[in-house]
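Chemist: Provided below are the primary sequence and the corresponding predicted coordinates.
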Amino acid sequence: MGGKVEFLSDFLTKFGAQLQSPTLGFLIGGMVIAALGSKLEIPDAIYKFIVFMLLIKVGLSGGIAIRNSNIVEMLLPALFAVVTGMLIVFIGRYTLAKLPGIRTVDALATAGLFGAVSGSTLAAGITVLEAQEIYYEPWAGALYPFMDIPALVTAIVVASIYTSKKRATEDKDLSKQENLSKQPVAAGEYASKPEYPTTRQEYRSQQRITASGYPRKQAKRVKIWPIVKESLEGSALSALLLGLALGLLTQPESVYEDFYNLLFRGLLSILMLVMGMEAWSRIGELRKVAQWYALYALVAPLLHGFIAFGLGMIAHYATGFSPGGVALLAVIAASSSDISGPPTLRAGIPSANPSAYIGASTAVGTPVAIAVGIPLFIGLAEVLIGN
């Protein structure tokens, strides 16, 4: 009993210390001034520049680390990142999509966005780890695309399959209704259109016609590469991959230490302020959709983070994956994409409601992942694994 009390006390102490970090303070400060009606604005160009700088830094550090480390060490964490991204989508498919008032395509888009990764949340997690002097593998930031791309691809593929099946069912029901409504031809009269084809060409033509007389819509095959290509071309992932390539193929240590590393925390504080203000402004969007999205956005980041944390623990015992690396994998899973994910899903699942998945992610999911998920998983890693 005493051990459990000591564990809980130690965890709460470390969790409270994480909440006092300047990174989370700027996020909460942004939400507070927005709630008070402040007119403070950060130009969008500055916001995009800050995100670019932060992700370039994360990519550079990851590339340098990969160049100087054993690639085999990355394999299991990378595999777990892929599994987590795909699993998150299926969890949403069989939980959120089953709730009343939730359209399946909206649920899949939401789950895809929550399975994808937020570059700013990743940067925030790394900053807190460094501020607490908790070791993590520098290549851990490179796990980003291993979770991000599989989640988006899975969501779009599953949504396409669902839509195709639904369309086929609707066509079948329409055909039955049309057959029931047909009137019998009176004696001595002939239908103006022959019921049976007389040539092979006519037969093929009739096969493409629905009972309502309109051409049958052929189900489109889902092409994976365009989805992956669009994800790779997204601004966040492009910046991260560029940094990885430069860190891996060049010798950027001097510019990294003298420029990117020095500016990292200051730029991140501004980013957190912006995200806090935006999160508050997005809360109103949730009123346009079912309240289940708010509940999902509260619970999902922590659930996804715990799944990744458990897999990270397996990697820790199997390969020596560090406590910081385990925590960072959980933080990545808890995050939801705020830059590259939304445009990819708009193109891949056009029938989904953007207010549903973007509102749930930005207004609730991101603040939960940063304000609760980061201190929670770092504190848990420190207590369970230690430095």
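Modeler: Received it, and whenever you're ready, just let me know what you need.

Chemist: make it CA atoms for all contacts and neighbour counts henceforth
Modeler: Fine.

Chemist: how many residues are close by Glu233?
Modeler: 15 (other C-alpha atoms under 10 Å).

Chemist: could you find the closest non-adjacent residue to the spatially most central residue of the chain?
Modeler: The centroid of the chain falls nearest to Ala116 when counting by C-alpha atoms, centre = their mean (2.1 Å). Sequence neighbours aside, Asp148 is the residue nearest to Ala116 in space, at 4.0 Å (criterion: C-alpha to C-alpha, 6 or more residues apart in numbering).

Chemist: okay, pairing it with this:
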Amino acid sequence: MNNLLDPAILFFGVGVLAGTVKSNLEIPPAISRFLSLYLLMALGLKGGFALSHSGLTASVGTSLGAAVLLAICIPWAGYWMLKRFVSGFDAAAVAATYGSVSAVTFVTAVQYLENQQIAYGGHMAAAMALMESPAIIMAVVFANALRQKAATGVVTVGGGVAALGGPAGKPTVSVGKILHESFTDGAQLLLLGAMVVGLITGDSGKQAMQPFSGDLFKGMLAFFLLDMGLMAARNLPQVKDKSPVLIAYAVLGPVVHASAALGLSWLLALPAGDGALLMVLAASASYIAVPAVLRFALPEANPSLYFGLSLGVTFPLNILVGIPIYVSLAHAVLV
């Protein structure tokens, strides 16, 4: 309940309400882009300042390794499960979306931990960056394999045979090109660059940047969540006619992913704050970076499917109820 009374979350609710009643309230795209870059820069600085105190320890390496493992296992499992119900390309796209991460969900979780005075490692921002790309790469590999099979005729989907929805012999997409785009993406470079700046400057940098990365953070997050509420409400109609299996995946998949992250955190004896953020990352779904890449890399997939599910269903659930539940479970199991 305390999470719902947070001003940032309440502004998300205002955005959802405005979008639902078809208000003309709108955040200009340029302002929305600026807000997202600000949040990533501020988050990177916070992570860098925290790392300047803790240093690159074995615990940091363990957390980052766990993040990469989840980033590989979640999209792999999602693809092999979903392709029993939808085309291979749609399965790859949805699995990539849910195998990657949402920076806004992560930033909201960080703010929630700070409100609850729960300590967390600054290196978890690096974990978020590491978890973004593996799912995209795997989706491209799956799609290329499907195209190769399509070139020979048909491909098995579930228990039967189905067309792939794309022309046979369609050129494959270079994994190298996707790798380059993933690791040179401006938002990701800004996040990692800000972490390096915070790590180098330490306490003096933290004091100098406090008005920017500290005092303004809460208000900027509230403004951005207002925009996200508008987007979520306006994309929810896209999922009304989708398969119940996909709706169930959008609701229950994040719970399963977060549970896997909790179990891994317990096995590795991660601190409660780090485990909570790992759960949030595992449970989140990308609605910015991955859809942008998939439109180019997997044109055969239906954008309204993976974008609508992630932004219209999973994102609101995580913001409104998921984050406090994940944090509570992590605090109960890992403390």
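Modeler: Alright, I've got the coordinates. As the structure is a prediction and not an experimental result, all values here were calculated from the model.

Chemist: what's the TM-score here?
Modeler: Superposed pair, TM-score by TM-score structural alignment, normalised by the length of the second structure: 0.88. Supporting alignment: 320 aligned residues with a C-alpha RMSD of 2.1 Å.

Chemist: which element is the residue nearest to Ala116 of the first structure on?
Modeler: Assigned by DSSP states H and E, Asp148 of the first structure belongs to helix 144-181.

Chemist: just to revisit the earlier point, show me what the residue nearest to Ala116 of the first structure lines up with in the second structure.
Modeler: Aligning on TM-score structural alignment places Asp148 of the first structure opposite Glu132 in the second structure.

Chemist: returning to that earlier point: surely the residue nearest to the centre of the first structure touches Leu152?
Modeler: Yes. Look at Ala116 of the first structure against Leu152 with C-alpha atoms under 8 Å: they come within range, at 6.3 Å.

Chemist: okay, and the common contacts of the two?
Modeler: Residues touching both Ala116 of the first structure and Leu152 by C-alpha atoms under 8 Å, 6 or more residues apart in numbering: Gly341.

Chemist: which residue comes closest to Leu232 of the first structure once chain neighbours are left out?
Modeler: Leaving aside its sequence neighbours, Leu232 of the first structure sits nearest to Ser238 (C-alpha to C-alpha, 6+ apart; 5.9 Å).

Chemist: what's the neighbour count on the aligned partner of the one you found in the second structure?
Modeler: Matched across to the second structure, Ser238 of the first structure falls on Leu189, judged by TM-score structural alignment. By other C-alpha under 10 Å, the residues close to Leu189 of the second structure number 16.

Chemist: so which elements touch the helix or strand containing Leu189 of the second structure?
Modeler: Assigning secondary structure by DSSP H and E places Leu189 of the second structure in helix 186-209. Here helix 186-209 of the second structure touches helix 29-54, helix 124-151, going by 3 or more C-alpha pairs under 8 Å, 6 or more residues apart in numbering; DSSP states H and E.

Chemist: now do the contacts for the residue nearest to Ala116 of the first structure.
Modeler: Contacts of Asp148 of the first structure by C-alpha under 8 Å, 6+ apart are 85, 115-117.

Chemist: kindly report the same for Thr110 of the first structure.
Modeler: Going by C-alpha under 8 Å, 6+ apart, Thr110 of the first structure touches 92, 356-358, 360-361.

Chemist: what distance do you get for it to Ser61 of the first structure?
Modeler: Thr110 of the first structure sits 31 Å away from Ser61 of the first structure, going by C-alpha to C-alpha, to the nearest Å.

Chemist: with Ser335 of the first structure instead?
Modeler: From Ser335 of the first structure across to Ser61 of the first structure, the span is 21 Å (C-alpha to C-alpha).

Chemist: neighbour count winner among these two?
Modeler: Ser335 (32 against 28).

Chemist: the second structure: which residue goes with that one?
Modeler: Under TM-score structural alignment, Ser335 of the first structure pairs with Ser284 in the second structure.
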